[in-house]
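**Student:** How does the following fold in three dimensions:
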Amino acid sequence: MRGHHVAVRTPDLQAALDFYVGTLDFRVVAKWDYADEQLAYVSPATDDHFYVEILGGGDPQPQEVRTYTDLGSSLGWAGYHHFCLNVDSVEATVETLRTRGVTIVAEPFVLEAISRKLAFFCDPFGNLIELAEVLA
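**Tutor:** All right, here's what the predicted structure looks like:
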């Protein structure tokens, strides 16, 4: 087995596309309808093997957006927590995201146990996204 995609549920496909495509520079791979929903696969510009499936439309419940002030506050919720994107430089990516108005939830830090530098941010719907840089 190997990973293919993660799905993110949102009431507004266009708002999600604005963020993933407009802010993160993802590209739209496919769009389709299912019942009262509009869906899309988006992927990072340099990755043909990982997708975020955006499930938009309909009337998903609840529609509260979780806001995290730090990584620790996010750990109080059971179930899905985040998905991870590998980057060449966590520091440079965080700075680019800041210039695009993205709030960083966890500033870059090193996790020696897995030889990675990490940082976290949220999409507009409160879904956590991890950035990971492999360390030498």
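**Student:** From now on I want contacts and neighbour counts done on CA atoms only, so please keep to that.
**Tutor:** Noted.
**Student:** Could I get the contacting residues of residue 8?
**Tutor:** Going by Cα atoms under 8 Å, 6 or more residues apart in numbering, residue 8 touches 52-55, 127.
**Student:** I'd like the list of those that fall within helices, please.
**Tutor:** Here DSSP state H is the test, and the contacts of residue 8 give no hits in helices at all.
**Student:** Return the member of the residues you listed nearest to residue 37.
**Tutor:** residue 55 (6.7 Å; Cα to Cα).
**Student:** thinking again about what came up before, out of the contacts of residue 8, which end up buried?
**Tutor:** Buried members of those, counted by 16 or more other Cα atoms under 10 Å: 52-55, 127.
**Student:** Following up with a second sequence; could you model it the same way so I can compare the two?
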Amino acid sequence: MAQDFRFHHLAIIARSYEETVSWYCKHFGFAVAQEWSAPDMLPGARMCYLRKGDFHMEIIGDGEKAGEHAVAADPKQEYQITGYRHFALEVDDVDAAVAALAADGVPAFFPPTDLDIVGVRAALVRDPDGNAVELIQWR
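**Tutor:** So this is what the prediction gives:
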């Protein structure tokens, strides 16, 4: 029997649990669905699932870390680094979403741009640890 693979969550390792959880809840409307710790796996860390609709994010924060992850210096470099680069949130109006986030202190590092090859308008912002979040609007 073939397996049916369904998306469950993505995980972010955060320097500050409180700051990261607060940022995603404030700017994108996520809510904490469940919190826990796993002292045998990562002493001192706090963990949670954030949820918005059917979309879940796992935030793992505080505790000991081995180092920082690579953050691209500019948007073009963002696509030249191997590995996870961003996740996307669909919006009705990218320009309005970027303006609202900028007014709230979250500037776009890749401004609203038409990507005609895929029929979208998109922009990128960064969370407190430099992780990219794409805002995407179908045209």
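**Student:** Format the contacts of residue 8 of structure 1 as a markdown table; extra columns: distance to residue 10 of structure 1.
**Tutor:** Formatted as a markdown table, the contacts of residue 8 of structure 1 follow (distance: Cα to Cα, whole Å):
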| residue | distance to residue 10 of structure 1 |
| --- | --- |
| 52 | 12 |
| 53 | 11 |
| 54 | 7 |
| 55 | 6 |
| 127 | 10 |
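**Student:** So among these, which aligned pairs are also touching in structure 2?
**Tutor:** Checking the contacts of residue 8 of structure 1 against structure 2 (both residues aligned by TM-score structural alignment, their matches' Cα atoms under 8 Å), the contacts still present are 52-55.
**Student:** nearest to residue 87 of structure 1, of those residues?
**Tutor:** Using Cα to Cα, the kept ones among the contacts of residue 8 of structure 1 come closest to residue 87 of structure 1 at residue 52, 16.1 Å.
**Student:** for structure 2, what spans make up the strands?
**Tutor:** Here structure 2 has its strands, by DSSP state E, at 10-14, 31-36, 45-52, 55-62, 86-90, 108-115, 120-126, 132-138.
**Student:** Just the buried positions in the last one, please.
**Tutor:** If I follow you right, that is strand 132-138 of structure 2. Using 16+ other Cα under 10 Å as the test for burial, strand 132-138 of structure 2 gives 132-137.
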